[in-house]
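1. just to be clear, the model below is a prediction. Sequence and coordinates:
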Amino acid sequence: MTLMLLAVVAAASIFPAQGDVAAVLKIVTMVMIGVLFFLHGAKLSSAAIIAGATHWRLHLLVLLCTFALFPVLALLFKPAILLLLTPELYLGILFLCLLPSTVQSSIAFTAAARGNVPAAVCSASVSSLLGIVLTPLLVSVAMPASSGAGASLDSVLMIVYQLLLPFIAGQIARRWIGGWVDRHKSLVRGVDQGSILLVVFSAFSAAVVEGLWSRVPPAMLGNLILVCILLLAVVMLVVTWLARRFGFSKPDEITIVFCGSKKSLATGIPLAHVLIPAASISMVVLPLMLFHQIQLIVCAVIAGRYARRPVEPADDV
């Protein structure tokens, strides 16, 4: 996926979509995003959510880390970040801090590290669902009006039509197509990745036409990578400390670390498509794209370290 993202950015930089092609691409992208959330609705098991929902302390801590700790850090360190990044890129950092957690990779890393997988399924799924509502609200509160971002009535309706209704339709249709979707997980993954690649290509095409790469020189890109690494490091340290401070078992700690420190590219790209003005979307999603790749690399290393620990009775979750 990292290589495909790089290829799409390169293609958009050399052959940006313009005019009628860009208009058609926008329609195709909206359809793909709707199909994506329909399939996610059909894939998500209500039983898995109910099974993990009783662990409320764990879920509350994950949600607080996702929707409170991240935004507080972004706002607290704003003066320092602005020494390294432009105001537009800082808005991208702030936007990624307002997003929900990932679903697939959070669960995958939790399983690889021998964590509490049922709780991870519940926590990551609830975070993703709440993000459809909470992220637009947080964007309206935290991001300045001058940025043009926010949850206007039109953007709220767009989220309902493009994300929420397809998801609900998928949940309703699960009783008929759930088994088929479970047997064809590669289809969901393909639509997931395809919709992200389409939105990224569309966003970067528009930005390249407006001179994106003249506004983000190599030195600035290096600063952005550094900020993303530092943000992830601080969050993971705080989340791990909180999990241990409140006495969670090691499997629960693993779930909290992986669900509470990650941000969703799959949800963030469609939300940016709705909430962020077209002229600014590429600068906003660039930090998210970089942070997503960094979190995958770091979490893979940490999952391996957790997995090598001795087996304990608490691991039998």
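-> Noted; the coordinates are in hand.
2. C-alpha from now on. contacts and neighbour counts both.
-> Will do.
3. is residue 74 in contact with residue 95, as I believe?
-> No. Contact criterion CA atoms under 8 Å: residue 74 and residue 95 do not qualify, at 9.2 Å.
4. ok, structure two:
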Amino acid sequence: MKLFRVLDPFTLTLIAVVLLASFFPARGSFVPFIEGLTTAAIALLFFMHGAKLSREAIIAGGCHWRLHLWVMCSTFILFPILGVLFAWWAPVNVDPALYTGFLYLCILPATVQSAIAFTSLAGGNVAAAVCSASASSLLGIFVSPLLVGLLMNMHGAEGNLEQVGKICLQLLLPFVLGHLSRPWTGDFVARNKKWIGKTDQTSILLVVYSAFGEAVVNGIWHKVGIGSLLFIALVSIVLLAIVIAVNTFAARKFGFNKADEITIVFCGSKKSLANGIPMANILFPTSVIGMMVLPLMIFHQIQLMVCAVMARRYKRETEKLAQEETRAAKA
């Protein structure tokens, strides 16, 4: 009972979705329906954020170069360094492909939808999160294959223009359309802020169900033993904890405010399953893809669970800070 009091309702819902995907994953004709529903939820999320944010907020978010610089350093420098050191250390005798998989995980770009959704849920700088996460995903299409060639001795890694177009179509276009619709939709969105919160949570739940269900259908969990799974989970937790700690320390050390700290933590600690799986299919032989992406799959689930708890805690902190500022203004 104490565990259920510690976990917030959204985290419990996430666990329920994981269990649902484990026993009842999407199959057959239900798969395109779930994929379409997830795409629609993400597009609606970005449309609503575009309608919510003023032109001044977007410009301020895009011009926040110090924040974007640190997020890029965390994604494409800090993570790869940790991955290289861990693969070199190799403390446990497991399949070498798992160490290579962790290195591959560390050179991937950040997620977009979940980073922005958690930033919004926690009360962070959404405008900066949209710019930073989108830039990370777009750059990653070119930077990550280059890092694969540099750090993993792979060749033929090239940027995929189709993925660039897909990102622009599914994420940036709804955001732009939502922002252009502000004269008609801005007041409605402002009056119904809970809708945005529900859209954030729904998009995260759909991504979790789709990603976890696909892993179950592909039988990935039957290819390794329980010991290897526990090893991957433990390393993922440690890796995520190190990156979150470094990002939190850097945000406070460099004088970022609470909203920017939230954005840095959630945008700088994520790795994209949506980008990682298609990229692995291009870069690696089919025979090793399963083991290569297993650390990414488990890390992806853990980062969602951990960030759900952190988002709720940050939300309480930001609400408390806002109340204190309101009382101080009235005094």
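-> Yep, it's here. Keep in mind that this is a model prediction, so the values were computed, not measured.
5. more neighbours, residue 74 and residue 95 of the first structure?
-> Set side by side, residue 74 of the first structure and residue 95 show more neighbours around residue 95, with 27 against 22, by other CA atoms under 10 Å.
6. residue contacts, the residue minimising distance to the centre of the second structure?
-> Taking CA atoms, centre = their mean, the centroid of the second structure lies closest to residue 111, which sits 3.5 Å from it. Counting by CA atoms under 8 Å, 6 or more residues apart in numbering, residue 111 of the second structure touches 133, 137, 267, 270, 271, 272, 273, 274.
7. report the two of those residues separated the most.
-> The distance between the two most remote of the contacts of residue 111 of the second structure (CA to CA) is 15.1 Å, for 267 and 274.
8. so for the two, which residue has more residues nearby?
-> Higher neighbour count among residue 267 of the second structure and residue 274: residue 267, with 33 against 16, using other CA under 10 Å.
9. secondary structure element holding the more buried one?
-> Using DSSP states H and E, residue 267 of the second structure sits in helix 258-268.
10. packing partners of that helix?
-> If contacts are counted by 3 or more CA pairs under 8 Å, 6 or more residues apart in numbering; DSSP states H and E, helix 258-268 of the second structure sits against helix 65-73, helix 113-122, helix 126-151, helix 226-253, helix 286-330.
11. can you rerun that using 7 Å?
-> Secondary-structure packing of helix 258-268 of the second structure (3 or more CA pairs under 7 Å, 6 or more residues apart in numbering; DSSP states H and E): helix 65-73, helix 113-122, helix 126-151, helix 226-253.
12. can you list those in CSV and add distance to residue 312 of the second structure and mean neighbour count?
-> Conversion of those to CSV gives the following (distance: least, CA to CA, whole Å; neighbours: other CA atoms under 10 Å):
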stretch, distance to residue 312 of the second structure, mean neighbour count
helix 65-73, 21, 18
helix 113-122, 6, 27
helix 126-151, 16, 23
helix 226-253, 16, 16
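13. export those to TSV and tack on distance to residue 303 of the second structure?
-> Below are those laid out as TSV (distance: least, CA to CA, whole Å):
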stretch	distance to residue 303 of the second structure
helix 65-73	16
helix 113-122	10
helix 126-151	15
helix 226-253	7
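14. mind checking those helices for the one nearest to residue 214 of the second structure?
-> Shortest distance between residue 214 of the second structure and those, using CA to CA, is found for helix 226-253: 17.2 Å.
15. tell me what angle that closest one forms with helix 286-330.
-> Angle, helix 226-253 of the second structure to helix 286-330, by axes from the mean of the first three to the mean of the last three CA atoms, to 10 degrees: 40 degrees.
16. if we look at the helix holding residue 267 of the second structure, which residues are touching it?
-> 67, 71, 74-75, 110, 115, 118-119, 123-125, 129, 133, 244, 247-248, 251 (CA atoms under 7 Å, 6 or more residues apart in numbering).
17. distance of the residue nearest to the centre of the second structure relative to residue 58 of the second structure?
-> Distance, residue 111 of the second structure to residue 58 of the second structure, using CA to CA, to the nearest Å: 20 Å.
18. same question, residue 139 of the second structure
-> Residue 139 of the second structure is 20 Å from residue 58 of the second structure, by CA to CA.
19. quick one: what helix or strand has residue 40 of the second structure in it?
-> Under the criterion of DSSP H and E, residue 40 of the second structure resides in helix 30-52.
20. which residue range of the first structure does that helix align onto?
-> With TM-score structural alignment applied, helix 30-52 of the second structure matches the range 21-43 in the first structure.
21. gap between that stretch and the chain center?
-> Its chain's average C-alpha position is 17 Å from that of stretch 21-43 of the first structure, according to CA atoms, centre = their mean, to the nearest Å.
22. what about the counterpart of residue 159 of the first structure in the second structure, distance to residue 178 of the second structure?
-> Using TM-score structural alignment, the partner of residue 159 of the first structure in the second structure is residue 167. As judged by CA to CA, residue 167 of the second structure and residue 178 of the second structure stand 16 Å apart.
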